[in-house]
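Asker: Sequence first, then the predicted structure:
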Amino acid sequence: MEAVREVEETLSELRQTFKDGRTRSIAWRKKQLSSLLELVNDNEENIFRALDQDLGKHPVESYRDEIGAVKKSINHTLSNLEKWVAPKKVGLPLPMFPTSGWLLPEPLGVVLVFASWNFPISLALDPMIGAIAAGNAVVLKPSEQAPASSSFLANTIPQYMDSKAVKIVEGGAEISELLLQQKWDKIFFTGSQQVGRIIMSAAAKNLTPVALELGGKCPIILDSISSPSDLKVAIQRIVGGKWGPCNGQACIGVDYMLVEEKFAPTVIESLKKTIKRFYSESPKDSKCLARVVNKRHFERLRNLFKDPPVAASIVHGGSLDEENLFIEPTILLDPPLNAAIMTEEIFGPLLPIITVNKIEESIEFINSRPKPLAIYAFTKDANFRRRVLSETSSGTVVFNDILIQFVCEALPFGGVGQSGFGRYHGKYSFDTFSHERAVVQANFFIEFGSRYPPWNDFKNNIIRSAYNLDYLNLVLLLLGLKR
């Protein structure tokens, strides 16, 4: 009962703050964003420490994927906020002259942001940046599976930001359930499809709009590359994209790879050499690989590749250290397609390679499965690129690289189908947490009687001309030059 009371009081205070209008001020929004930037700048070492405790992330990885990403997002938002907030004039059809119209972005109200554990700082703060920029009051629910990061956010954010408009609520599933029982003006969730369904079901009871940033089995299509230098670059990017961000625990990370059968031995050898170069002969001792987040996920991953038919497909790696929650970068060649490793999102350091006779068959393979969050295709064939774009569907397509879409504010980030819906980053975050209100302003000095009954043929002709965009005929009718 105490938790219920606290949640209700928190929401009540936020609603009053929003009602008072303080969050609508552009000055207030800029102040909060600047304070958040100050928070990140002041606490780099504390963030590094929290991410190391939660996931074993190296400081370089933590800066690249979390601190740097947040700083970049805040600076971009501060630089563009006044332009985003400004009303936008729209052209109205000639028959409405001299009426004017414009679009006015307005905040939604009080929004709820659920953060994910794999990037517990950036996936908490980046959506919040958009919510504050749009003028909302915010509740942030960090992931309990990253307790050090959750504690850092809960203890630090109130020191820098308006505590009557920005609240941090910590806790596990019970607290999340309590939050979902409340009425929100929007819910933003980053996480699994399973929990996404729970979020959407709860939101439906209050007709609350949701943005779901979910995962999916993101494939790589690796076309045959004849140039050794190009292949080296491609493999480096694949290894960095698969094991670099949180050791495979990333929603846009690589889930499996499609290659032509004749090309597979070359690819596997190149992968092995690059893994060794990046993470040494003993990856377990490398400081550049994050660990599995907890024992439950460790056990889940072990079950994915320890079944005998799947284990038989391992061509590299496969060792485990349960005490330290470490799984070696592991490559599997043609595991059974009906095995869990090929039907569930892996979210870990396991890379299945699926062979096809011709690389064009990869399109059919991808289309036989739910729409992914991202497709990564390495190819120099312009015709094949066109086919990938025209014959597949995904949240994003990236040619000849991995993950770079995530750090580009000019592009929307989001899924399609089971990989989620809604989008954010940059202006798209602002739009996600805004309602673009249509405003029309008429005047009193021109009045067209043809709008009103009693009806006759003359009024019928005027209305038909207006709707058919026959403006010359309309003008002639109004001037009395045509009946």
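Answerer: Structure's in. What do you need?
Asker: alpha carbons only for contacts and neighbour counts from here, please
Answerer: Fine.
Asker: Now do the strands in the stretch 351-483 of the chain.
Answerer: Counting by DSSP state E, counting those that start in this stretch, the stretch 351-483 of the chain has strands at residues 374-378, 396-399, 420-421, 434-441.
Asker: Could you say which of those is packed most deeply?
Answerer: strand 374-378 (a mean of 25; mean count of other C-alpha atoms under 10 Å).
Asker: hmm, who's touching it?
Answerer: Strand 374-378 is contacted from outside by 218-223, 234, 252, 385, 394-402, 415, using C-alpha atoms under 8 Å, 6 or more residues apart in numbering.
Asker: What is the end-to-end distance of stretch 97-112?
Answerer: Counting by C-alpha to C-alpha, to the nearest Å, you get 42 Å between the two ends of stretch 97-112.
Asker: What are the buried residues along that stretch?
Answerer: 99-112 (16 or more other C-alpha atoms under 10 Å).
Asker: Please apply the same query to stretch 246-263.
Answerer: Applying a neighbour-count criterion of 16+ other C-alpha under 10 Å, one finds 246-260, 263 buried in stretch 246-263.
Asker: put this beside the first:
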Amino acid sequence: METSSEFPVPGTQQVPSRATGNAPEEDDGGDGKGSMDGDGMGGNPYAGLVALLRAAWLSGKTRPMEYRVAQLEALGRFLEDKKQEILEATALDVGKPPFEAQLAEILLCKNELHAALNNLSQWMKDEPVERNLATHLDSAFIRKEPYGVVLIMGPWCCPVSLLLGPLIGAIAAGNCAVLKPSEMTKNVEKLMVEALPGYLDTDCFAVVTAGPQETTRLLENKFDYIFFTGSPPMGRAVMAAAAQHLTPVTLELGGKNPCYVSEPCDVRSVARRVAWGRFFNAGQTCVAPDYVLCSLELQEKLLPALREAITEFYGSDPRGSPDLGRIVDQKEFQRIRMLLRSGRVAIGGQAEEEERYIAPTVLADVLPSDPIMQEEIFGPILPIVVVASMEEAIEFINKRPRPLAVYAFCSDCKVVAQVLERTSSGGFCGNDTLTHMTLSSLPFGGIGCSGLGKYHGKFTFDTFSHQRGCLHRSMGLEALNALRYPPYSQQKLGFLTATFEIKRKGTCTLL
């Protein structure tokens, strides 16, 4: 999803810079079996905080629906009360325009929040399941239980919504949570640490700050679930740390999202939709179209249409536009500027280091071997790779790691359907970009290198809920149970088979 400072492997020690709440310094690692520190001697700086949250969870405090609703409503008040501070913090950190911040940071969060509040009572209900003849008089159901103490690690690209969105599901599911905002967005991090605890129950929810070294120490603690959004290399490190405790994880990563464009199509509409998706948040979104695949003829039609769209969106000098963000830091700026050497700069290409400004840029005639095709761009650059046909485009996509999203544009719905049918990705959007992730009714997440697990709406609630299979039998009718007890006989086996067996329903085969 995004690049950042990678934290080292577990074992390196560093004290945390800041954490909410007053936690004792000594603890057994949160699982009652002794510390799992890298040095094996205890003293993990986050262990006391995790222990406090675990004690609150074990008390049952977070389980009643009334408590969950109260905490969700408090989070809603935070979004409302701190709206201006959120806009200012995201503007300072990444130059995010207020329009984009309200849409991607606040509105998406509120939608998730309201979906949870509107449906929580239904989501929490036990789910009855089918029973066989042997259990026909019993109660069989799925109980949705909280995991316990969860860790949510947010990214810098959408530092509010991609931190609080998972939190909404964690609260709705009845968990306690530790939140770690990205250290790269200092102003949002500060806002979360200083303001959020004033709204949530600090016995059950905490915000910590952690750089690469501190994150290693944080991950040494036993959590019951870890939700991470960030880059694939860091996702691997999180998964490795989670494996030490056999902790389940959701990894929201990213990748190079292909965008296939085919005739017939409305070239101007395609250009506007692709440009918006690529340059939103200065290209720093995990679902941005990473590159375009099209024919040489269509490339020549797209280039003037893209130039027109960029001018329409940002004016003749995008540097002066209030609607174009900036690159998050100097390291990212230098990395992205190096990628401008790929292919041919057809539109844009200007860069200004002091402002961390890179113009909306389109690169034509890009080769698969060019540097820009070797990594996720995560910046305002759109490369175009020429392919001869849809077959070649699909082959190109399928030879590479499965992306977070695949986009396909064509007025012929059969072409779009073919791309959907013959490729694999976390999500898919036909004839548009980004908008599929705005639906809380759709699962959002990656596959393979682009991620593990899914969320949004009820899917977030399910992610943070353990699906506990339950059977409640009567103490009566013991004579029926005698069929399963020794001494065994063929007659008993026959009776048991008749009551437990699932038979295949009749099928009709057409020859």
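Answerer: The structure has been received and is ready for your questions. This is a predicted model, so every value here is computed, not measured.
Asker: TM-score for the pair, please.
Answerer: These two chains, once laid on top of each other, score a TM-score of 0.93 by TM-score structural alignment, normalised by the length of the first structure; 463 aligned residues with a C-alpha RMSD of 1.5 Å.
Asker: just to revisit the earlier point, of all the strands of the stretch 351-483 of the first structure, which lies closest to Trp84 of the first structure?
Answerer: strand 434-441 (10.5 Å; C-alpha to C-alpha).
Asker: Could you tell me how many residues sit around the aligned partner of Asn461 of the first structure in the second structure?
Answerer: Structural alignment (TM-score structural alignment) places Asn461 of the first structure against Gly494 in the second structure. Neighbourhood size, Gly494 of the second structure [other C-alpha atoms under 10 Å]: 11.
Asker: Kindly provide the distance from Gly494 of the second structure to Asn481 of the second structure.
Answerer: 14 Å.
Asker: Alignment lookup: Ile171 of the second structure to the first structure.
Answerer: Using TM-score structural alignment, Ile171 of the second structure pairs with Ile132 in the first structure.
Asker: before we move on, which element is the spatially closest residue to that match that is not a sequence neighbour in?
Answerer: Spatial nearest neighbour of Ile132 of the first structure, chain neighbours left out: Arg29 (6.0 Å); criterion: C-alpha to C-alpha, 6 or more residues apart in numbering. Assigned by DSSP states H and E, Arg29 of the first structure falls within helix 26-42.
Asker: That helix vs the second structure, average distance?
Answerer: Compared with the second structure after fitting, helix 26-42 of the first structure has a mean deviation of 0.7 Å; criterion: mean C-alpha distance after the TM-score superposition for the first structure.
Asker: Show me how far whichever helix or strand comes after that helix is from its chain's centre.
Answerer: Counting by DSSP H and E, the next helix or strand C-terminal to helix 26-42 of the first structure is helix 44-55. Distance of helix 44-55 of the first structure from the chain centroid (C-alpha atoms, centre = their mean, to the nearest Å) equals 23 Å.
Asker: Next, the angle helix 26-42 makes with helix 44-55 of the first structure.
Answerer: Going by axes from the mean of the first three to the mean of the last three C-alpha atoms, to 10 degrees, helix 44-55 of the first structure is angled at 70 degrees with respect to helix 26-42.
Asker: what's next to helix 44-55 of the first structure, contact-wise?
Answerer: So helix 44-55 of the first structure is contacted by 57-59, 62-63, 67, 118, 120-121, 145-149, 152, 246, 290-293 (C-alpha under 8 Å, 6+ apart).
Asker: whereabouts in the second structure does it align?
Answerer: The alignment of helix 44-55 of the first structure onto the second structure (TM-score structural alignment) spans residues 83-94.
Asker: buried ones in the matching stretch?
Answerer: For stretch 83-94 of the second structure, using 16+ other C-alpha under 10 Å, the buried residues are 83, 86-94.
Asker: what's the distance between the most centrally placed residue in the second structure and Ser59 of the second structure?
Answerer: Averaging the C-alpha coordinates of the second structure gives a centre point, and the residue nearest to it by C-alpha atoms, centre = their mean is Glu252 (3.7 Å). Using C-alpha to C-alpha, Glu252 of the second structure is found at 31 Å from Ser59 of the second structure.
Asker: swap in Arg307 of the second structure?
Answerer: 60 Å.
Asker: These two: which is more packed in?
Answerer: Using other C-alpha under 10 Å as the criterion, Arg307 of the second structure and Ser59 rank with Arg307 on top: 21 against 10.
Asker: got the contact list for the more buried one?
Answerer: When contacts are counted by C-alpha under 8 Å, 6+ apart, Arg307 of the second structure touches Ile347.
Asker: part of a strand, is it?
Answerer: No - assessed with DSSP: H, G, I helix; E, B strand; the rest coil, Arg307 of the second structure is helix; it does not lie in a strand.
Asker: Distance of the counterpart of it in the first structure relative to Tyr279 of the first structure?
Answerer: Matched to the first structure by TM-score structural alignment, Arg307 of the second structure sits across from Lys272. Going from Lys272 of the first structure to Tyr279 of the first structure by C-alpha to C-alpha gives 10 Å.
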